[in-house]
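A.B. asks: sequence unknown, structure follows:
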């Protein structure tokens, strides 16, 4: 490949990604790859060359948000209260997902068995960042010991997808998350996740 072809490929990639971010923001994970190609001014084969699957495109769109959430998990890992650290981080993942349509779909394991994590760079990165928070909370007895990170991803994705059509998705997702954490118990009882 000549230097000119490489430069064209980099420009195409950047243009496709910019258009994809806009399309995913409007249409979520179901954004049309053909529409992305049309708006970016490239052929659909060019889109598929850079992003061979919808998952690859969603991962690329979500990359910066995922990196910020991973960095936040590192900061929260130093907090004294392990339960609060975990719940704060999960709340931030949910809030970020409600602001960024398509992010929840990028996190979904797409039906993979819990013991066989789907090839998914977004979920893999968040799992690497969040597992220490979950492990510490479980060791402290602040979270049930049988809760897995896969359980938490399913919970977060479910909440975000269930609320994305609400008038205020962030508020609806926050309410469902808090309800999930506290359960249906009266407020004076402490709950374990």
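C.D. replies: Done, it's in. Just so it is clear, the model here is predicted, and its values are computed rather than measured. Numbering: from 1, shown residues only.

A.B. asks: make it CA atoms for all contacts and neighbour counts henceforth
C.D. replies: Noted.

A.B. asks: Look up how far residue 178 lies from residue 165.
C.D. replies: In this view, residue 165 and residue 178 are 19 Å apart by C-alpha to C-alpha, to the nearest Å.

A.B. asks: cool, residue 40 as well?
C.D. replies: 41 Å.

A.B. asks: Which of these two has more residues huddled nearby?
C.D. replies: Per other C-alpha atoms under 10 Å, whichever of residue 40 and residue 178 has more neighbours is residue 40, with 20 against 12.

A.B. asks: OK, contacts around the more buried one?
C.D. replies: Residues counted as contacts of residue 40 (C-alpha atoms under 8 Å, 6 or more residues apart in numbering) are 12, 15-16, 19.

A.B. asks: top of these by neighbour count?
C.D. replies: residue 16 (24 neighbours).

A.B. asks: then this one, side by side with the first:
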């Protein structure tokens, strides 16, 4: 059983993941680990104690970003109406996917070799979008026939297109178009 980290060690761990996610999104997984450690305010030895291999850090960032996006659904529903919460979540999904694209050289091998990682990620993201879609349906803000898996696939496709084009703002415009299709044409439909 793994012992919980001390508060300061947990803060360092979280900061390393945050900085690494930004570095990987910007520079790919070949980003300097020394620069990541320095920006996180820790020594390189701390980074290597937590993540002995680069792949361990990539996996930890992937897991952390997936969890963060999953948890965002509930937080957004507490702060916004369901329709706006889903729209905000979609924008966060785009940012998540862009971080994954920065890890695209290493992530396929990690997903293929770490049992259940891909399935777990898909499951938690489907649960998150399902939670948002259900709340939107119940509020009458979203079409009753929406399949949450379709919504997730559509926003994923948008991200791939925008990422390929290198245009983050294109993703937001395409989400606007998609979002119009999620709203009932007449109230209650």
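C.D. replies: Received the coordinates, thanks. From a predicted model like this one, the values you see are computed outputs, not experimental measurements.

A.B. asks: With distance to residue 4 of structure 1 and secondary structure as added columns, please give the contacts of residue 40 of structure 1 in TSV.
C.D. replies: Listed next are the contacts of residue 40 of structure 1 as TSV, based on distance: C-alpha to C-alpha, whole Å; DSSP: H, G, I helix; E, B strand; the rest coil:
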residue	distance to residue 4 of structure 1	secondary structure
12	12	helix
15	16	helix
16	18	helix
19	22	helix
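
A.B. asks: closest to residue 121 of structure 1 among these?
C.D. replies: Using C-alpha to C-alpha, the shortest approach to residue 121 of structure 1 within the contacts of residue 40 of structure 1 belongs to residue 16, at 19.3 Å.

A.B. asks: What ranges does structure 1 have for its helices?
C.D. replies: 3-27, 33-40, 44-50, 54-76, 82-99, 103-107, 121-139, 149-163, 169-182 (DSSP state H).

A.B. asks: Which neighbouring elements make contact with the third one?
C.D. replies: To tie it back to what came earlier, the one meant is helix 44-50 of structure 1. Counting contacts by 3 or more C-alpha pairs under 8 Å, 6 or more residues apart in numbering; DSSP states H and E, helix 44-50 of structure 1 packs against helix 3-27, helix 33-40.

A.B. asks: which of the residues in it are buried?
C.D. replies: 46-48, 50 (16 or more other C-alpha atoms under 10 Å).

A.B. asks: Out of the residues you listed, the closest to residue 80 of structure 1 would be?
C.D. replies: Among the buried residues of helix 44-50 of structure 1, and counting by C-alpha to C-alpha, the member closest to residue 80 of structure 1 is residue 50, at 43.4 Å.

A.B. asks: ok, now which ones touch residue 99 of structure 2?
C.D. replies: Going by C-alpha under 8 Å, 6+ apart, residue 99 of structure 2 touches 21-22, 24-25.

A.B. asks: which of these has the most neighbours?
C.D. replies: That'd be residue 21 among these, by other C-alpha under 10 Å, with 28 neighbours.

A.B. asks: how far away is that residue from residue 57 of structure 2?
C.D. replies: For residue 21 of structure 2, the distance to residue 57 of structure 2 - C-alpha to C-alpha - is 9 Å.

A.B. asks: Could you do residue 86 of structure 2 as well?
C.D. replies: 30 Å.

A.B. asks: Brilliant, that's me finished.
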